[in-house]
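Asks: Task: produce atomic coordinates for the following.
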Amino acid sequence: MSGLRRRPQTGAGAGAAATAARAQALVVPTGRRSVAPAVVGLGLALAIVVLFGLGTPWGEVSVFGLNAGLRAAWQLPDLVVPSALGIYLAALVAAAVGAAYLRWPRLKGGTTVALAVTALVVAFLVWAVQGQSLNLVGMLRSTLLRATPIALAALSGVLCERAGVINIAIEGMMLTSALTAVVSASVTGSLVTGMLVAVLTGGLLALVHGALSIRYRVDQIVSGTVINIFATGLTSYLSARFLERFAHLNRSGTLPVVAIPGLADIPIIGPVLFQQSVIVYVMLALVIAVHVLLFKSRFGLRMRAVGEHPRAADTLGIDVWRTRYLSVLLGGMAAGVGGAYFTIGSVGRFDEVMTGGRGFIGLAAMIFGNWTPGGAFASSLIFGFADSLQIRMQILQTPIPSEFLLMAPYVATIVALSGVVGRVSPPAADGQPYEK
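Replies: Below you'll find the model as predicted:
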C-alpha cells in the first residue's frame, strides 16, 4: 500500500487542522522549562553544608539582638539559635525550594533563587555569629541608611532610561551636589537651603547632559563620562584650594534623626523604618512618587512610550525631545538629593571623591531591579545589606575577607542579567538618539 498517497484535507477539515496546528505551536512544552533555578537552589544547599555546616560544632549558639539600643515601649528578648541546627535548616530550605521548582510549574525562577539566596545569607549569619552576638535590628537600620544613596542613584537612572536616555553621569552629579550642599548649608546655616542647592546642582548638570545627548546627539556614554571627569576634577580642586583653607565653609551639620511617634515603638519594624534620618524618609517618599509618576500618570505613560518607541510617540503628537529633557531633569534632581546624603545627610563635611562609586552601584541596582522604582529600591537594599554586613563581619573577625561580601551584589547582578532569575531588558529605545 506504499504507493497510495493521502488526499489533502479541504474545507472544514483543512480549517480544523490548521487551527489545531496553531494551537499546538502555542503550547510551551513543560519539558523545556529551564532547570537553572533548581540547580542554583540545590547548589547553594550543598555550599551551605560544605562551607558552614561541616566546621560548626553542635554546642555553639548564635545570639541576635532584636532591639536597636534605643528606648522603646517594648523590649524583645535576644534570639538564640543553635548554630549547627540553624545552618542545616537553611540548607534544607535551599534544597527544598530547588526541588519544589521542578515539581511545581507555577513557582517562578526568580522566587526560587531569591529564597535560596536568603537561606544562604541566613546560614552565613548564623555561622559568622556562632559564639558571639550581633544586633540584628541595628544592622537592618544601617542597611536602609546605606542603601539610601544607592536607591536615589537608581531612581535617577530609572527616570532617565525609561525615557530612552542612558545616564552614567549620576556619579558626577552626586559628587558635585554633595559639595554645593555642604557649602551652601555652611554659609546660610540652613540645611534646607543645602538640600535645595544640591537638587538644583543635579538638575543643572542633568540639563547639560540632556543638551549634549538629546539636542546635539552626542554619544550618551561619552557625555556622561565627560561630566563625571569634570565633576571629579572640579570638586577635588575646590576642596583642596578653598575648603581646606576656610574650614567654616565645610562644617554644615547633619539632618536629624526623626522618630515618628507611635510607629517608632513597634518592635523590630519601628527602629528600622521609623527612627531614621530625614533623608531616608525623603528617599522612601521618592520611591513611591516615581512609581506613581511612571505608572499612574499621563506624563509617565508618555515617558515610557518615548523610551520604547519614540517615532510612534512622535506620530501620536508627543514631543519626544521635551519629554526626554524633563525626564533627565527629574533624574538629575534625584541624583542631587543623593549627593546631599553624603554631606548634610551623614557626616556634615565634604571629602574628595566621597561618593565612592555609589552612582555606578545605583545603575547596577537599576538593572537588577528591571528598570522599575520598586525593583531598584529592593536591589539597593541588597547592596546596602552587603555594605553593612561587611563592616560588622570585620568587628566579628570572620575569616572571610570583607571584599568578598562587597562582591556578592555584583555577582547577583550578573546572574540576573544572565537570565537565571528571569528576563531583564531595558527600554527598547534606551541610548538611541532621536531625530525628527
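
Asks: C-alpha from now on. contacts and neighbour counts both.
Replies: Will do.

Asks: In the host helix or strand of residue 405, which residues are buried?
Replies: Using DSSP states H and E, residue 405 sits within helix 402-418. Buried residues in helix 402-418, defined by neighbour count with 16 or more other C-alpha atoms under 10 Å: 402, 405-406, 409-410, 412-413, 416-417.

Asks: mind putting these in JSON lines, distance to residue 217 included?
Replies: Formatted as JSON lines, the buried residues of helix 402-418 follow (distance: C-alpha to C-alpha, whole Å):
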{"residue": "402", "distance to residue 217": "42"}
{"residue": "405", "distance to residue 217": "40"}
{"residue": "406", "distance to residue 217": "36"}
{"residue": "409", "distance to residue 217": "33"}
{"residue": "410", "distance to residue 217": "31"}
{"residue": "412", "distance to residue 217": "33"}
{"residue": "413", "distance to residue 217": "30"}
{"residue": "416", "distance to residue 217": "31"}
{"residue": "417", "distance to residue 217": "28"}
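
Asks: run this one through as well so I can compare:
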Amino acid sequence: MTTVLTPTPPSPPPPASGPGTPSGSCRGTGWTPRWRRAAGPRWLWIAGGVLLVLAFARTLSGADQLTSSGTVSAALGATVPIAMAALGGMWAERAGVVNIGLEGMMILGTFGAGCIGWEHGPWAGLVAAVLFGAIGGLVHAVATVTFGVDHIVSGVAVNILGLGVTKYLAAELLEGTPGGGQSQSPPIGPVGRVSVPGIESALRPVENRHWFLVSDLAGLLRGLLTHISLFTLIAVALVALSAGILWRTPFGLRLRSCGEEPHAAETLGVNVYAYKYVAVMISGGLAGFGGAYLAEVAANIYREGQTGGRGYIGLASMIFGNWRPGGLAAGAGLFGYTDALQLRNAPAVHALLLVAAVLLAAVGAVTLLRWFRIPGAGGGGLAAVPSGTGDSDGDGDGGNGGEGGGEGANGVGGAVAGKAGKGGGRPRIAVIVACFVAAAGLATWYACTDSLPSQVVTATPYVTTLLVLAFASQRLRPPKADGLVYRRGEE
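Replies: This next block holds a predicted model:
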C-alpha cells in the first residue's frame, strides 16, 4: 500500500486594508474595533463617553447636581480615602498577602490623625496616621508571613483590634481634652487648599448656563481644579508613584514576583519574607493615609466609626481595577461619585436610574456590534467571536499600571464584551439580552417614579459596588500566589 501525502495548502493572506475593509488586529482576528484604532488613550474615550451619558441624563431629567462642580468636588473628596485603601490593598496582594484588615488600619489612621493632629497640626497628624496604619500592617504581616495564619482570619482580627484599640486609647488620651471625649478628638487645624488661577472666574458662568455637554465639562473641570486639598494632590502622586515603582523598577518586579511565583523568586535570591513585610506595611500606611484624609480633610475631627466601611469598598475598587493603580483609581472614583451624590442631593440619585439605563443599553449595543462586525464566519455576516477577543485575560491592553482608567476591569463595556468572547467562539447572547432588558426595566422605573426610597438612596454606593463587580468578574486576574501561605524551601 502506498500512502500519498497531500501538502496542506497555505493559509490565505489577510485581506488588504481599504474602504470598508477592517484593518489592524484584534487577538488574531485581523480586525481592530474603530474605537481602538482611534488616536488617544482608551481611558480618555471611556471618560468622554461617561460624561456624554451624564450630560444626556442631566438634560433629560433636569437634575443639575449630576455634573455640578459641587458634586464633582465632593466626589473627589469621597474618592481619595477609598483609593488609598484600594492602593494599600494592591501593594499587599501584589506581594501575595490578602489584606482584609484595611478597614482596621484606616480606623487606626483616623485615630492617629485626630490624637496627634489636634495638638501638633495636620501634617504631624498625617505622619501619625501613616505610622499607626503601618503598625496595623506590621501586625498583619507578623501573623500571615511569619506564623502562617490564614490571611482572612488575620485581616478580620486586625479590623477588630483596630476598633477596640482606638476606643481604649481615645478614652485614655482624649477624655477631658477641650472639645474631645471618648468618641471624638478636639478639632484639627485646616489643611491647605489650592486652585488653578483663573479657572473659577472663567468656568462659573459657563456652568451656570446649563448648556448640553459644555456646561457639564465646565462643572467637571471646575470641581477638579479649584479648592483642591493638598492631601488630594499627595494621593494622586501616590497612585502615579506606585504605578512607577511596581511596574518600572527592579524592586517592583521582585515584589510582584513574590505574589506570582514566590518559590521561583526565592531561587533567584529574592528575600520573599522581607518583600512581603515591606509590602504589607506600605499597605497599612496607605490605608492610614486614607484615614487621615477622613479625619483632617473631610471632617476636621476624629470620630468613632468615621471610616464607614470604606476599607471594604477600597477592596472592591482594587478588585474592580484588576489589581492595577489606574483601574482601582477609576473604581474608587465611581464609588466616590455615587457616595457623594447620595449625600449631597438624594433626588439626583433618581436620575442615576436613567444613567444606568443608558450605559447598559450602550454596553449591549457595543457587544452586539462586536458580534456583527468581527469577520471570519459565515451565516449572513454574523461572526463567531474567537476565544479571548474581548481581552478577557484581565491584563489590559497596555500591560502598564499607569495607563489610567481604561485598563483591567474598569471598562464595563469591555468587561461584558470579554464575557461575550468566551465559550469556544460563541458569544453569550444572554448577556446582550440581559443588558437591553435591564436597561428597559431601569428606564421604566425612572419614568414611573419621581423619587427613590431613602433606603435605596443610602445603599446606592454598595449596590453600585456589587453590580460593577458582577459585570467585571470575567476580566479579573489576581496574582497567582495571592493568599497562599509561603514557607521558604517548600513547594
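
Asks: Now the TM-score, please.
Replies: Taking TM-score structural alignment, normalised by the length of structure 1 as the basis, the two superposed chains have a TM-score of 0.71; 349 aligned residues with a C-alpha RMSD of 3.5 Å.

Asks: returning to what we had before: sort out which one of the buried residues of helix 402-418 of structure 1 lies nearest residue 189 of structure 1 for me.
Replies: residue 406 (36.6 Å; C-alpha to C-alpha).

Asks: contacting residues for that closest one?
Replies: Contacts for residue 406 of structure 1 (C-alpha atoms under 8 Å, 6 or more residues apart in numbering) come out as 383, 386-387, 390.

Asks: Looking at neighbours, which among those residues is most surrounded?
Replies: The residue in the contacts of residue 406 of structure 1 with the most neighbours, by other C-alpha atoms under 10 Å, is residue 383 (29 neighbours).

Asks: and the aligned partner of that residue in structure 2, how far is that from residue 171 of structure 2?
Replies: Here residue 383 of structure 1 is matched to residue 335 in structure 2, going by TM-score structural alignment. Using C-alpha to C-alpha, to the nearest Å, one obtains 33 Å as the distance from residue 335 of structure 2 to residue 171 of structure 2.

Asks: wait, what's in contact with the match of residue 383 of structure 1?
Replies: 79, 313, 317, 461, 464-465.

Asks: Which strand or helix spans residue 116 of structure 1?
Replies: Residue 116 of structure 1 belongs to helix 109-129, assigned by DSSP H and E.

Asks: Also residue 80 of structure 1?
Replies: Per DSSP H and E: strand 79-82 holds residue 80 of structure 1.

Asks: Settle this for me: residue 229 of structure 2 is touching residue 195, isn't it.
Replies: No. With contact defined as C-alpha atoms under 8 Å, residue 229 of structure 2 does not reach residue 195; the gap is 9.0 Å.

Asks: out of those two, which sits in the more crowded spot?
Replies: residue 229 (20 against 15).

Asks: roughly how far out does stretch 248-268 of structure 2 sit from the chain middle?
Replies: Taking C-alpha atoms, centre = their mean, to the nearest Å, one finds the center of stretch 248-268 of structure 2 at 24 Å from the center of the full chain.

Asks: And for stretch 241-252 of structure 1?
Replies: For stretch 241-252 of structure 1, the distance to the chain centre is 33 Å (C-alpha atoms, centre = their mean).

Asks: who touches residue 221 of structure 1 in this structure?
Replies: 166-168.

Asks: quick one: what's aligned to it in structure 2?
Replies: Aligned partner of residue 221 of structure 1 by TM-score structural alignment: residue 152.

Asks: how close does the helix or strand that match falls within sit to structure 1?
Replies: Using DSSP H and E, residue 152 of structure 2 sits in helix 151-173. Superposing on structure 1 and averaging over aligned pairs (mean C-alpha distance after the TM-score superposition for structure 1), helix 151-173 of structure 2 comes out at 2.0 Å.

Asks: After that helix, heading C-terminal, what element do we hit next?
Replies: strand 193-194.

Asks: buried ones in stretch 221-233 of structure 2?
Replies: In stretch 221-233 of structure 2, the ones that count as buried by 16+ other C-alpha under 10 Å are 221-226, 228-229, 231-232.

Asks: okay, those in TSV with distance to residue 352 of structure 2 and secondary structure next?
Replies: Formatted as TSV, the buried residues of stretch 221-233 of structure 2 follow (distance: C-alpha to C-alpha, whole Å; DSSP: H, G, I helix; E, B strand; the rest coil):
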residue	distance to residue 352 of structure 2	secondary structure
221	21	helix
222	22	helix
223	19	helix
224	21	helix
225	25	helix
226	25	coil
228	26	strand
229	28	strand
231	29	helix
232	26	helix
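
Asks: Adding distance to residue 145 of structure 2 as columns, could you present those in TSV?
Replies: Formatted as TSV, these follow (distance: C-alpha to C-alpha, whole Å):
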residue	distance to residue 145 of structure 2
221	45
222	46
223	43
224	40
225	42
226	44
228	39
229	36
231	32
232	32
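
Asks: Out of these, which is nearest to residue 303 of structure 2?
Replies: residue 231 (19.2 Å).

Asks: which one in structure 1 is aligned with the closest one?
Replies: That one, residue 231 of structure 2, aligns with residue 279 by TM-score structural alignment.

Asks: Skipping its backbone neighbours, what lies nearest that match in space?
Replies: Closest residue to residue 279 of structure 1 apart from its sequence neighbours, by C-alpha to C-alpha, 6 or more residues apart in numbering: residue 345 at 6.2 Å.
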